[in-house]
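Visitor: kindly generate the corresponding structure for this input.
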Amino acid sequence: MKLKTLTVATAALFTTGAMAASTSVYLEQQVDSNATKDSVYATEVGANINTSENGNVFIGMDDQGWLAAGYGHDFSLSDQWDMNLYGEVGKWDDGEEALAEATFIYQAHSNFNLFGGLGYNYASNTESQYSDISTSYGTGSVFAGTQMNFGQVFLDYKYTYEQVDGVTGVSSLPSEDFSTHEHEVIMGMTFDEWTPYVKYTYFDSNGVIDSSSIQSDSIWTLGIAYQF
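Guide: Just a heads-up that it's a prediction; the model follows:
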């Protein structure tokens, strides 16, 4: 299963962060993680295409077989409050997923935002460590964070709590609390149309759902984005 935060956080960077209301492309390279210790260095590319004043399309893929497309729409609730609704479908070599999120953004200051929201992800895998039949499961999430701009420099933080609410296709799944705590920090600097950034992600999971699940990891990623 694709680590969802790599998609969603990048989309958030372009839709509600330093590059709002623009069309952007990006390139990300993982430089340190559990996978890199086995010489697997994931490279991801994508685009956030501004389709209207409040709407945008996200397309992303990586060299590990993941491909996703999504659409986000912003709604102004007041002078300080906005809401973003985002939907995404994705697939990888042995599975597929669908994501829906609602994010509420509070403009506390011209260079300081607070945000929080809810999400739900439905995923299915064609193989599992518990059986040779496909498995599917839903994951609910609650997240919150902040976005800060200091001139050309920006700093984003996001905390996500995820809870699996059901697994089908597995007859001998042990009784465990399948939950994940995830922290993500993105820091970068904008030079004209270019924005290089570094991203750190840490997550810790309780329980293993399938053979691709990882219980904990610290991921360092280098990225660069170009805004049209």
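
Visitor: every contact and neighbour count from this point should use C-alpha atoms.
Guide: Will do.

Visitor: compute the first-to-last residue distance for stretch 50-61.
Guide: By CA to CA, to the nearest Å, the extent of stretch 50-61 from end to end equals 18 Å.

Visitor: then stretch 46-61?
Guide: 6 Å.

Visitor: which residues are contacting that stretch?
Guide: When contacts are defined by CA atoms under 8 Å, 6 or more residues apart in numbering, stretch 46-61 is touched by residues 7, 11, 14-15, 21-27, 44-45, 67-75.

Visitor: how about the strands in the protein?
Guide: Assigned by DSSP state E, the chain shows strands spanning 24-32, 43-50, 55-62, 67-76, 81-92, 95-109, 112-125, 135-150, 153-168, 179-189, 194-206, 216-227.

Visitor: so the second one versus strand 24-32, what angle?
Guide: It refers to strand 43-50. 160 degrees (axes from the mean of the first three to the mean of the last three CA atoms, to 10 degrees).

Visitor: thinking again about what came up before, let me have the strands of the chain in JSON lines, adding mean neighbour count as columns.
Guide: Compiled in JSON lines, those are given as follows (neighbours: other CA atoms under 10 Å):
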{"stretch": "strand 24-32", "mean neighbour count": "19"}
{"stretch": "strand 43-50", "mean neighbour count": "21"}
{"stretch": "strand 55-62", "mean neighbour count": "21"}
{"stretch": "strand 67-76", "mean neighbour count": "19"}
{"stretch": "strand 81-92", "mean neighbour count": "19"}
{"stretch": "strand 95-109", "mean neighbour count": "18"}
{"stretch": "strand 112-125", "mean neighbour count": "19"}
{"stretch": "strand 135-150", "mean neighbour count": "18"}
{"stretch": "strand 153-168", "mean neighbour count": "18"}
{"stretch": "strand 179-189", "mean neighbour count": "19"}
{"stretch": "strand 194-206", "mean neighbour count": "18"}
{"stretch": "strand 216-227", "mean neighbour count": "18"}
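
Visitor: please provide the structure for the following sequence as well, for comparison with the first:
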Amino acid sequence: MSSGKEFHGKIALVTGGGSGIGRSVCQILARGGARVSVCDINLKAAQETLATLQQPGDHVALQMNVADKASVREALTATQGRLEGTPTLLVNSAGIGRRSTFLEMSEEAFMEVVDVNLKGTFLVSQLVCNAILERDAAKGASVVNIASLAGKNGLAMHSQYAATKGGVMAFTKSCAKELAKTGIRVNCVLPGAIRTPMMANVSAEIMNEVLKINALGRSGEPEEVAELIVFLLSEKSSYMVGACVEVTGGHMA
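Guide: Have a look, this model is predicted:
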């Protein structure tokens, strides 16, 4: 478990911070001394995360719709004002999935997932990275995107989700190439089956099939992914740029 105050003086912005992996990231960053902007489309969930953080008064909970540029800009401006600085640590954890067969999927259902998972990652990253560069604060800045093993292997009944996560991987590598010389590092993680609210609707039958091809034979906990994310945000990973790191418990298919 991360400890110490390695993020003292840093400001972090975490999308999807109201639950799951995003919530765990916020908690670890706060323990490490960062001031955290907990952003989520569900403001109540963001506030619930805020209440779990060390020194909750040092942090802020904000509503953000990552698919809406005006909403992202508003939350970023609020973060800068209330935390008195620009975030130099960014975690794009907001994401959704919608179960549907490819042949029956509507255009609306496809684009809903694209807008949040891929467009949202683009909008938040662009606005935050520009703010970092405008304030000459790129040294030690780090972005971590949340992709998925589905982006590498595909996922039946979730073709749009898998497509967006494959896009996040390519987006991460492309941004990393562009931004590395500015001082901003960009990496991503590829979680497997993690016990988050998004997984709550997966049937026991499907989960049993998934775990049969998992070396550890269990689903992961949000904290187990969050610890890697926080490592990628830290100077401990200073030579990692454009990496897409799997956190899967040894998924064997």
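
Visitor: what's the TM-score once they're superposed?
Guide: Remark: TM-score between the superposed chains equals 0.36 [TM-score structural alignment, normalised by the length of the first structure]; 152 aligned residues with a CA RMSD of 6.2 Å.

Visitor: contacts only, for the residue lying closest to residue 167 of the first structure once chain neighbours are set aside.
Guide: Among residues not flanking residue 167 of the first structure along the chain, residue 137 sits closest, at 4.4 Å (CA to CA, 6 or more residues apart in numbering). By CA under 8 Å, 6+ apart, the residues touching residue 137 of the first structure are 122, 123, 124, 164, 165, 166, 167, 168.

Visitor: biggest separation within the residues you listed, which pair?
Guide: 124 and 165 (13.6 Å; CA to CA).

Visitor: if you skip the residues just before and after it, what's nearest to residue 115 of the first structure?
Guide: Counting by CA to CA, 6+ apart, residue 115 of the first structure lies nearest to residue 105, which is 4.3 Å off, once chain neighbours are set aside.

Visitor: residue contacts, that neighbour?
Guide: Counted by CA under 8 Å, 6+ apart, residue 105 of the first structure has contacts 81, 82, 83, 84, 113, 114, 115, 116.

Visitor: for the closest residue to the first one other than its chain neighbours, give me its contacts.
Guide: Leaving out its chain neighbours, the residue that sits closest to residue 81 of the first structure by CA to CA, 6+ apart is residue 106, at 4.8 Å. By CA under 8 Å, 6+ apart, residue 106 of the first structure lies in contact with 80, 81, 82, 113, 114, 115.

Visitor: now, which of these sits nearest residue 100 of the first structure?
Guide: For these, the nearest to residue 100 of the first structure is residue 115 (16.3 Å; CA to CA).

Visitor: surely that closest one and residue 146 touch.
Guide: Yes. Assessed by CA atoms under 8 Å, residue 115 of the first structure is found in contact with residue 146 at 6.0 Å.

Visitor: identify the contacts common to these two.
Guide: By CA under 8 Å, 6+ apart, no residue touches both residue 115 of the first structure and residue 146.

Visitor: now do the strands in the second structure.
Guide: Using DSSP E, the strands of the second structure run over 11-15, 35-40, 60-63, 89-92, 142-146, 185-191, 244-247.

Visitor: could those strands go into TSV alongside distance to residue 48 of the second structure and mean neighbour count?
Guide: Below are those laid out as TSV (distance: least, CA to CA, whole Å; neighbours: other CA atoms under 10 Å):
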stretch	distance to residue 48 of the second structure	mean neighbour count
strand 11-15	14	27
strand 35-40	10	30
strand 60-63	9	23
strand 89-92	18	26
strand 142-146	22	26
strand 185-191	24	26
strand 244-247	26	20
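
Visitor: could the ones you listed go into JSON lines alongside distance to residue 71 of the second structure?
Guide: Formatted as JSON lines, the strands of the second structure follow (distance: least, CA to CA, whole Å):
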{"stretch": "strand 11-15", "distance to residue 71 of the second structure": "12"}
{"stretch": "strand 35-40", "distance to residue 71 of the second structure": "11"}
{"stretch": "strand 60-63", "distance to residue 71 of the second structure": "8"}
{"stretch": "strand 89-92", "distance to residue 71 of the second structure": "15"}
{"stretch": "strand 142-146", "distance to residue 71 of the second structure": "19"}
{"stretch": "strand 185-191", "distance to residue 71 of the second structure": "23"}
{"stretch": "strand 244-247", "distance to residue 71 of the second structure": "28"}
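
Visitor: quick one: the helices in the second structure?
Guide: 20-31, 43-52, 69-82, 107-114, 120-134, 150-153, 159-179, 204-212, 222-233 (DSSP state H).

Visitor: need the winner for burial among those.
Guide: Of all these, helix 20-31 has the most neighbours on average by mean count of other CA atoms under 10 Å, namely a mean of 26.

Visitor: what helices or strands is that helix leaning on?
Guide: Counting contacts by 3 or more CA pairs under 8 Å, 6 or more residues apart in numbering; DSSP states H and E, helix 20-31 of the second structure is packed against strand 11-15, strand 35-40, helix 43-52, helix 222-233.
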